[in-house]
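Asks: here you go, sequence then predicted model.
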Amino acid sequence: MNRGLSEEQRRRIDENRKKALERLKLRRGASPIVAQEKPDVSLLKEKVASSVAAQPAPKDIPILPRVELTAEQKKRIDQNRQRALELQKERQKNRRDASRPEAAIPVTEQERKRFKNERPSIQKKDYIEYDFSTMKDSKGGFLDDNDKFGLQGPEEESQTLKDWKEKQKQDHIVKDLAPPLDLANAPKCFECGSLEIDPNLFTNFGARVCRRCMREKQDKYALLTKTECREDYLLTDPELRDTSLLKRIEKPNPHGFSRMQLFLRYQVEEVAWKKWGSSEGLDAEWEKRERVRLERKEKRYREKMKEMRKKTRAEEYTRKLRNGESLGERHEHSWSAPLAVGDNEKMVRRRCIDCGIETEEIII
């Protein structure tokens, strides 16, 4: 069994065994030994020989023939090598240019003429030292309003839950409704009977109308503001606030802080016809209110004129008392010097110095 080991292998095995026994003795507190009984050596040799014999014999690796490159492959390799060398030179040149101080870039004559004819750009900071539209109040750097900042940082303002819900409604994209399961009982358009009704009007106003009919009849399905409903259809604020009577949608008002309410025109007209009887009744009521408004305006004008006359008479009475004149005596005009009227020398104009009356006279 030991014929497979050479003399060198046996010698190494003996040395390793001796070293292992010395380490074992050192651990147990004994002095290292140099030799050991022979039965242990033979047993160790048998174990090593059995392990070597159990290993499979190495297979002979066949020698592959040398592959020669074709002319096309050699040409491609040379091209790739030249391209790699050019790239390496370009990188070294860029690195060398970046490390040295910046040199002056030559400017051609054509570029110099173009820069000469080009007008210099005007910057706002050249004539505005303090731009209050861009300045931000930092409150001296000592006060930090943490409640002002939102979740996304200082650019987002804090908002309440109601504002967040309104923003979600605005950002919500109105999608088409799912196709109905029962075609016989499905909601259909008022005008053409189509099943493709507009989901926005159907959800907010309960109006079953398709988008094509809504575009064709814009007057009927237009959205009216609260002011238009109050002035054109003579509806009161309690009627417009009643959600069971009129449905509406609310949007931010670009002209103020209050919410803008939008109503559907044909629903507003139905409520107005029911209130005033018909469109003729609405027109009659509008004419009546317009007539009352004009009468009120005329009455206000007459009262102002009456008040003005009273002030004028009071001023005249005061002036006469101040000058010591009697209130019942007759007024005598004190005429000014005659003045010619235009190019006609025979016609002159005179004016009373006291009362201001003017007369024109013809000199014969």
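Replies: It's in. Keep in mind that this is a model prediction, so the values were computed, not measured.
Asks: can we go C-alpha only for contacts and neighbour counts from here?
Replies: Fine.
Asks: pull the longest strand from the protein.
Replies: Criterion DSSP state E: the longest strand present in the chain is strand 344-351.
Asks: list the buried residues in that one.
Replies: Residues of strand 344-351 classed as buried: Met347, Val348, Arg349, Arg350, Arg351 (neighbour count, 16 or more other CA atoms under 10 Å).
Asks: equivalent analysis for stretch 9-20, please.
Replies: Arg17, Lys18.
Asks: repeat for stretch 210-219
Replies: Cys210, Arg211, Cys213, Met214.
Asks: what about stretch 241-255, start to end distance?
Replies: 20 Å (CA to CA, to the nearest Å).
Asks: quick one: residues in contact with it.
Replies: 204-205, 239-240, 258-264, 267-268, 271 (CA atoms under 8 Å, 6 or more residues apart in numbering).
Asks: if you set the cut-off to 10 Å instead, what comes out?
Replies: For stretch 241-255, the surrounding residues in contact (CA atoms under 10 Å, 6 or more residues apart in numbering) are 166, 169-170, 201, 204-206, 223-226, 239-240, 258-264, 267-268, 270-271.
Asks: buried sites along the helix or strand containing Met260?
Replies: Secondary structure assignment for Met260, by DSSP states H and E: strand 259-264. By 16+ other CA under 10 Å, the buried positions in strand 259-264 come out as Met260, Gln261, Leu262, Phe263, Leu264.
Asks: quick one: the fourth one from Thr225, how far?
Replies: This means Phe263. 6 Å.
Asks: ok, second structure coming up, stack it against the first:
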Amino acid sequence: MKRRSEEIKEGGFLFNEKDNIKMDLKYTKEPKISYIDSKNKSCEYCGTLKIDVEILDVFDLKLCTKCKIENIKFITKTECKNEYLLNDQELKNFPCLNKPNPRKGTWNQMFLYCKSSIEQFAIKKYGSLEEISKLKKQKECEKLKKKVKKIKKLVKKSKTKVVISQIKEKHKHYFKQKGNKGVCDCGMEIEMTTL
């Protein structure tokens, strides 16, 4: 049960102080650029005092916005999987920036990873970038073989369907005599003469 001292009366409604603080924190945003304080001194590359807080929080790198654009290359989750053959379990261990999807806002968020750290991990896992490219080629060959096998199977299946349908559709002509002509149900006509 809540104590009366913890509740605040506002406009006829009772609010909990803790809820009020949470609501205030929800709508306040931190500035994206931070000036010098005890935690961060200056940019690692140019020495500027303005540091990008987002990069500092996520990747623990002291960089300004200019140096961030020039020195850090970001790679999406899909590219990590395709280019460096990493899986979701391995990518969970890396810090990433969550951004709204630029193609469509209702789609899943875009996860951006630091390319250099992903590349280092992939080299540690597979040995070298050449090994990764060999493995990618092998996977592509396997995919191609599977596609060819599937297409051959579909072609064979469609051929058997055609043969079966041709067997079922054999037609025998039964002619009915109408004057000098014989007429079949399919529309074929022949001339008949009596001897």
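Replies: That came through, no problem. Predicted model, so just to flag it, every value in this text is computed and none were measured.
Asks: still on that earlier bit, in a markdown table: the buried residues of strand 344-351 of the first structure, plus distance to Pro187 of the first structure.
Replies: Formatted as a markdown table, the buried residues of strand 344-351 of the first structure follow (distance: CA to CA, whole Å):
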| residue | distance to Pro187 of the first structure |
| --- | --- |
| Met347 | 88 |
| Val348 | 88 |
| Arg349 | 86 |
| Arg350 | 87 |
| Arg351 | 85 |
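Asks: all strands for the second structure, in order.
Replies: 7-10, 13-16, 33-34, 51-52, 74-76, 97-99, 110-114, 176-178, 181-183, 189-191.
Asks: what's the matching range in the first structure for the second one?
Replies: Right, the one you point to is strand 13-16 of the second structure. Strand 13-16 of the second structure corresponds to no residues in the first structure, going by TM-score structural alignment.
Asks: from the contact counts, what lies against that strand?
Replies: strand 7-10 (3 or more CA pairs under 10 Å, 6 or more residues apart in numbering; DSSP states H and E).
Asks: and the contacts of the strand it packs on?
Replies: Phe13, Leu14, Phe15, Asn16, Glu17, Lys18, Asp19, Asn20.
Asks: do the same with stretch 84-102 of the first structure
Replies: Asp78, Gln79, Asn80, Arg81, Gln82, Arg83, Ala103.
Asks: out of those, which sit inside helices?
Replies: Asp78, Gln79, Asn80, Arg81, Gln82, Arg83 (DSSP state H).
Asks: map Val268 of the first structure onto the second structure.
Replies: Using TM-score structural alignment, Val268 of the first structure pairs with Ile118 in the second structure.
Asks: report the contact partners of that match.
Replies: So, once contact is read as CA under 10 Å, 6+ apart, Ile118 of the second structure ends up touching Phe74, Ile75, Cys80, Tyr84, Leu86, Glu90, Leu91, Phe94, Lys124.
Asks: now do the contacts for the fifth one.
Replies: The contact partners of Leu86 of the second structure, by CA under 10 Å, 6+ apart, come to Lys77, Thr78, Glu79, Cys80, Ile118, Phe121, Ala122, Lys125.
Asks: widest-spaced pair of those?
Replies: Thr78 and Lys125 (18.2 Å; CA to CA).
Asks: neighbour count: the two, which is higher?
Replies: Thr78 (16 against 13; other CA atoms under 10 Å).
Asks: from Tyr113 of the second structure, how far out is that one?
Replies: Looking at Thr78 of the second structure against Tyr113 of the second structure, where the rule is CA to CA, the gap reads 10 Å.
Asks: with Leu85 of the second structure instead?
Replies: The value you get for Leu85 of the second structure to Tyr113 of the second structure, if CA to CA is used, is 14 Å.
Asks: mind listing what the spatially most central residue of the second structure touches?
Replies: Centroid-nearest residue in the second structure, with CA atoms, centre = their mean: Thr78, separated by 5.9 Å. Thr78 of the second structure sits next to Tyr84, Leu85, Leu86, Asn87, Asp88, Met110, Phe111, Leu112 when contact means CA under 10 Å, 6+ apart.
Asks: would TSV of the residues you listed with distance to Pro100 of the second structure be doable?
Replies: Formatted as TSV, those follow (distance: CA to CA, whole Å):
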residue	distance to Pro100 of the second structure
Tyr84	23
Leu85	24
Leu86	22
Asn87	22
Asp88	19
Met110	6
Phe111	9
Leu112	11
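Asks: relative to Val148 of the second structure, which of those residues is nearest.
Replies: Nearest to Val148 of the second structure among the contacts of Thr78 of the second structure, with distances taken as CA to CA, is Leu85, at 23.5 Å.
Asks: doesn't Ile132 make contact with the closest one?
Replies: Yes - Leu85 of the second structure lies in contact with Ile132 (CA atoms under 10 Å); the separation is 7.4 Å.
Asks: common neighbours of these two, please.
Replies: With CA under 10 Å, 6+ apart as the test, Leu85 of the second structure and Ile132 both reach Ala122, Lys125, Tyr126.
Asks: excluding chain neighbours, give the residue nearest to Cys210 of the first structure in space.
Replies: Nearest residue to Cys210 of the first structure, sequence neighbours excluded (CA to CA, 6 or more residues apart in numbering): Ile197, at 4.0 Å.
Asks: for Arg291 of the first structure, see how far away the counterpart of Lys150 of the second structure in the first structure is.
Replies: When the first structure is aligned by TM-score structural alignment, the residue opposite Lys150 of the second structure is Arg300. Distance, Arg300 of the first structure to Arg291 of the first structure, using CA to CA: 14 Å.
Asks: also Gln168 of the first structure?
Replies: When Gln168 of the first structure is compared with Arg291 of the first structure (using CA to CA), they lie 48 Å apart.
Asks: kindly report the same for Arg349 of the first structure.
Replies: 45 Å.
Asks: now swap in Lys320 of the first structure and tell me
Replies: Taking CA to CA, one finds Lys320 of the first structure at 44 Å from Arg291 of the first structure.
Asks: returning to what we had before: what is the nearest of the contacts of Ile118 of the second structure to Ile33 of the second structure?
Replies: Of the contacts of Ile118 of the second structure, the one sitting nearest to Ile33 of the second structure (CA to CA) turns out to be Phe74, at 19.4 Å.
Asks: the longest helix in the second structure is where?
Replies: helix 129-168.
Asks: that helix vs the first structure, mean deviation?
Replies: Mean deviation of helix 129-168 of the second structure from its aligned counterpart in the first structure after superposition (mean CA distance after the TM-score superposition for the first structure): 1.0 Å.
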